[in-house]
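*Asks:* Pasting the sequence and the predicted model now:
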Amino acid sequence: MKLEELSRDTLIKLTEMYARNWQTLDGLWFGNVEREYGLEAAVKLDLKNWERQSVIEAQRIKKALGLHEGGLSSIIRGLSFMSWQLTSPSFTIDEESPNRIVFYYPRCAVQEGRKKQGKQVFPCKTMKTTLLSNLARVIEPRASVRCLACPPDPHPDEFWCKWLLTMDRA
């Protein structure tokens, strides 16, 4: 059987399953490194992976969706289709204008899972800043990303992390 022969619903289910499989592999990899070498080493190696993986994924999304310097909304569109975004709780846009978008994640499967397992919060600020900056650079090079709050930063109960996208260069 070929993908072209599958129904739309089946394709959506498969896409979600593959995204979940990818997240499972990422989580197992991180957990194994953390158990063997500690959280600091796991975070360091995870960052190395995301530095490269986020560029590759952003390039693929840009090509698949035909995103070409379409302003901040094109970054948000690309973000919506990143593999880890397909099954995780999505972000909420707080403010939106052509030159500024503020968005946040009210839930985080990774942090909530770690909390449930009695583990310390994953300090994801550097990794997430790298991922979002790479996504922005690939899709809309005139944009920049700034972290407003992300673990290990303190944050209110309403969100785990909050981000600002701006158009800095015309």
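*Replies:* That came through, no problem. Numbers count the residues shown, from 1 in each chain.
*Asks:* From here on, just use CA atoms for contacts and neighbour counts.
*Replies:* Fine.
*Asks:* now the strands for the protein?
*Replies:* For the chain, applying DSSP state E gives strands covering 92-97, 100-105, 143-149, 161-167.
*Asks:* hey, which of the ones you listed is tucked in deepest?
*Replies:* Of all the strands of the chain, strand 161-167 carries the top mean neighbour count, a mean of 20, counting by mean count of other CA atoms under 10 Å.
*Asks:* hang on, the earlier thing: and the strands of the chain: which comes nearest Leu65?
*Replies:* Proximity to Leu65, assessed across these by CA to CA, is greatest for strand 143-149 (18.6 Å).
*Asks:* quick one: the closest one to strand 161-167, angle?
*Replies:* On the basis of axes from the mean of the first three to the mean of the last three CA atoms, to 10 degrees, strand 143-149 is oriented at 160 degrees to strand 161-167.
*Asks:* so who does Leu165 touch?
*Replies:* Counting by CA atoms under 8 Å, 6 or more residues apart in numbering, Leu165 touches Leu72, Asn99, Arg100, Ile101, Val102, Ala143, Ser144, Val145, Arg146.
*Asks:* Thr92 too?
*Replies:* Applying CA under 8 Å, 6+ apart, we find Thr92 in contact with Phe103, Tyr104, Tyr105, Pro106.
*Asks:* From Gln85, how far out is it?
*Replies:* Distance, Thr92 to Gln85, by CA to CA, to the nearest Å: 12 Å.
*Asks:* Count the residues that sit near the nearest residue to Ser80 once chain neighbours are set aside.
*Replies:* Leaving aside its sequence neighbours, Ser80 sits nearest to Leu86 (CA to CA, 6 or more residues apart in numbering; 7.2 Å). Neighbour count of Leu86, defined by other CA atoms under 10 Å: 17.
*Asks:* Comparison target below:
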Amino acid sequence: MKHNEALDDLSKEELIRLIGLYSKNWLALDGVWFQSIEQKLGMDEAMLHDARAWERFTVIEARRIKKFLGLPEYAGLGGLKKALSLRFYANINEDEAILRGNTLLYRTLSCRVQNARARKNMEFHPCKPVGEIEYAGFARTIDPRVTCTCVSCYPQITDDTCACSWLFTLHE
């Protein structure tokens, strides 16, 4: 991979800020293309393409993070927790991951996407169907023994203390 020499002169703090900036840029691109389809063809069409994109992207992201961390094929919930902490989202959303026995509860406490849509007086993004594809695919790539269940996600909010909540279960 090409090395960007401009990074050599940046401090650790500047590099961390740059990662945050890159994460915001990535999310902006994701939102811009989604809203373009949403405005032109409607929410259903935008969601169809969003699901297709996330089905592929989540596996790519998980594989790269898994390789970066040097995780084994069966990384378990500990490996999944580490991998979730390095996703782009982890740099821009407030979240928490609670490991208990053979389950990992992952909660997004504050979601940049929904916060932005609220500021713009837009309908909330109906994340649940795409989230089910995204989180299950990510977990399965980290460890094929892990399944994912939605606990709470718009439009089916069952926990108003967070933006969304996902339960990962390790089946040994």
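*Replies:* Arrived safely, thanks for sending. These numbers were taken from a predicted model, which means no experiment stands behind them.
*Asks:* which residue is nearest the centroid of structure 2?
*Replies:* Nearest to the geometric centre of structure 2 sits Tyr89, at 4.9 Å (CA atoms, centre = their mean).
*Asks:* which position in structure 1 aligns with it?
*Replies:* Matched to structure 1 by TM-score structural alignment, Tyr89 of structure 2 sits across from Trp84.
*Asks:* how about that match, what does it touch?
*Replies:* Ala19, Arg20, Trp22, Gln23.
*Asks:* ok, now Gly137 of structure 2?
*Replies:* Neighbour list for Gly137 of structure 2: Glu55, Thr58, Val59 [criterion: CA under 8 Å, 6+ apart].
*Asks:* which residue packs closest to the equivalent of the second one over in structure 1, ignoring adjacent ones?
*Replies:* Spelled out, that is Thr58 of structure 2. The equivalent of Thr58 of structure 2 in structure 1 is Ser54 (alignment by TM-score structural alignment). Excluding the flanking residues, the one nearest Ser54 of structure 1 by CA to CA, 6+ apart is Leu131, at 5.4 Å.
*Asks:* What distance do you get for that neighbour to Leu79 of structure 1?
*Replies:* Counting by CA to CA, the gap from Leu131 of structure 1 to Leu79 of structure 1 is 10 Å.
*Asks:* So what does the residue nearest to Ser54 of structure 1 match up with in structure 2?
*Replies:* So, by TM-score structural alignment, Leu131 of structure 1 is matched to Glu134.
*Asks:* For its match, give me its contacts.
*Replies:* Trp54, Glu55, Thr58.
*Asks:* what sits against the last one?
*Replies:* By that I understand Thr58 of structure 2. By CA under 8 Å, 6+ apart, the neighbours of Thr58 of structure 2 are Glu134, Tyr135, Gly137, Phe138.
*Asks:* Could you do the second one as well?
*Replies:* For Glu55 of structure 2, the contacting residues are Ile133, Glu134, Gly137, taking CA under 8 Å, 6+ apart as the criterion.
*Asks:* how far away is the residue nearest to Ser54 of structure 1 from Leu11 of structure 1?
*Replies:* 27 Å.
*Asks:* swap in Glu51 of structure 1?
*Replies:* Distance, Glu51 of structure 1 to Leu11 of structure 1, using CA to CA: 29 Å.
*Asks:* and whichever helix in structure 2 runs longest, which stretch of structure 1?
*Replies:* For structure 2, the helix with the greatest residue count under DSSP state H is helix 12-41. Using TM-score structural alignment, helix 12-41 of structure 2 lines up with residues 8-37 of structure 1.
*Asks:* what distance separates that stretch from the middle of the whole chain?
*Replies:* 13 Å (CA atoms, centre = their mean, to the nearest Å).
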